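Undergrad: Dropping the sequence and predicted coords here.
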Amino acid sequence: MDRLEARARFHELRKADDLVAAVELDEIWAALATARPEDILGGWKGGEFRTGHPLEGMLAEASWYGKTFAAVHDAKPLMCRNEAGELYSNIELGQGEASLWTVEFRGESTATMVYDGRPVLDHFKWVDDTTLMGIMNGKGIPAEGPFYYFFLERAPEPPHGSPRAGEGA
């Protein structure tokens, strides 16, 4: 699968109501371009692929909006909405926040969010100029998974209640 085919298939699967096979997401991942931490700074709206992973739906229960990468050492992995609809960094759920690093995953070095309080890594690759595909990995997860697959779309402007990148939270 080449990069253009991977992009097209990614966007199809993103809209799918049915379960998506992890093997198909892995094929897409393999064709995508790696990312650099400094290139993904800013606000991102997130979503998940339905693969049957045990984490599926848990972020929605927490009113997860997405992620904010204010700086490489200031990443907010769990931007959620409160009852008033305002965004906040859910430090309790994430047991802290995170940093962006370049980490090797599946033989490629790519932007990876390293959580402060959990042995969890979120690896990112570019789908297109405004979309990232993510794979959550961590301690205790075998090399073949199961992984949690998700995506991020660059927020066109800071959503209500969210600081701009670099303005803190």
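TA: Nice, I can see it. Numbering: from 1, shown residues only.
Undergrad: switch to C-alpha atoms for all contacts and neighbour counts from now on
TA: Fine.
Undergrad: Contacts for the biggest helix by length in the chain, please.
TA: Longest helix of the chain, by residue count under DSSP state H: helix 3-14. The contact list for helix 3-14, computed with C-alpha atoms under 8 Å, 6 or more residues apart in numbering, reads 20, 25, 27-29, 31-33, 49, 127-128.
Undergrad: here's the one I want to compare it with:
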Amino acid sequence: MNTLENTQLILETGKTTKEEALQLFDVLEPVNLEFMFGRWQGSGLHTDHPIDGLLEISNWYGKEFVDAENVHPLLFLDNRGKIFKIAPNANLINWVLKLPIPRNDSLKPLLVWMNSLLKTEKPQARLRMMEYRGKVTATMVYDYLPINDSFRKVDENTVLGIMDYKNINQPFFFVLRRCI
């Protein structure tokens, strides 16, 4: 079975290898800026990346693309299930990545509380058409972090995202599903 045929299994399990995730990303079609507009619910695609599981235990919800100039890259849920936006902090991200954080719910209250300290209504990123892995596609560029998230179309309501973070050699993969 080739990678494209295996797409549903990869998305359902939320796990694959880095190599298979890259192969899948490479065969998927690019998307334009307008395709990304709206609110998307996210989930990690685990490939043995240092961030695997961290977003989930932090109550990550997804992303919101208002327009090309106004993007909320990190939406989280509070303890009551209400969505809030955060301003990502490079020092905090680098600190968390150095710690041996257990990938279970034991730290969820602490991480949710830490995220609540970073609440903002100000957009923290924008969208641009950029080339990544040989195709020009919609790419989210963080305002204050050396991170670009590029997107490829799985179907009309699903994209595979790849986070390219200058400080980590390995790409991080995630899936976004359009909120309808």
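TA: Great, that's in hand. For clarity, every value in this text was computed on a predicted model and none was experimentally measured.
Undergrad: Does the helix or strand that comes right after the longest helix of the first structure pack against any helices or strands, and if so which?
TA: The helix or strand immediately downstream of helix 3-14 of the first structure is helix 22-31, counting by DSSP states H and E. Judged by 3 or more C-alpha pairs under 8 Å, 6 or more residues apart in numbering; DSSP states H and E, helix 22-31 of the first structure is in contact with helix 3-14.
Undergrad: State the number of residues packed around the residue opposite R50 of the first structure in the second structure once aligned.
TA: In the second structure, the residue paired with R50 of the first structure is H46, using TM-score structural alignment. The tally of other residues near H46 of the second structure (other C-alpha atoms under 10 Å) stands at 21.
Undergrad: before we move on, what about Y148 of the first structure?
TA: Y148 of the first structure has 20 neighbouring residues, counting by other C-alpha under 10 Å.
Undergrad: And it? What does it align with in the second structure?
TA: Per TM-score structural alignment, Y148 of the first structure is aligned with F172.
Undergrad: now I40 of the first structure
TA: By TM-score structural alignment, I40 of the first structure lines up with M36 in the second structure.
Undergrad: so who does the residue nearest the centre of the first structure touch?
TA: Nearest residue to the geometric centre of the first structure (C-alpha atoms, centre = their mean): G134, 4.4 Å. When contacts are counted by C-alpha under 8 Å, 6+ apart, G134 of the first structure touches 122-125, 149-152.
Undergrad: Relative to G107 of the first structure, which of the residues you listed is nearest.
TA: H123 (12.3 Å; C-alpha to C-alpha).
Undergrad: Just confirm the closest one is within a strand.
TA: Yes: with DSSP: H, G, I helix; E, B strand; the rest coil as the criterion, H123 of the first structure is part of a strand.
Undergrad: Might one say that the match of R50 of the first structure is in contact with G53?
TA: Yes: if you go by C-alpha atoms under 8 Å, H46 of the second structure and G53 touch, sitting 7.4 Å apart.
Undergrad: re the thing from before, wasn't the residue nearest to the centre of the first structure part of a strand?
TA: Yes: assessed by three-state DSSP, G134 of the first structure belongs to a strand.
Undergrad: Just the helices from the first structure, written as ranges.
TA: Using DSSP H, helices in the first structure cover 3-14, 22-31, 58-61, 91-94.
Undergrad: that older thread, who's in contact with the match of I40 of the first structure?
TA: Contacts for M36 of the second structure (C-alpha under 8 Å, 6+ apart) come out as 65, 138.
Undergrad: Return the residue of the first structure aligned against F151 of the second structure.
TA: Counting by TM-score structural alignment, the partner of F151 of the second structure is F124.
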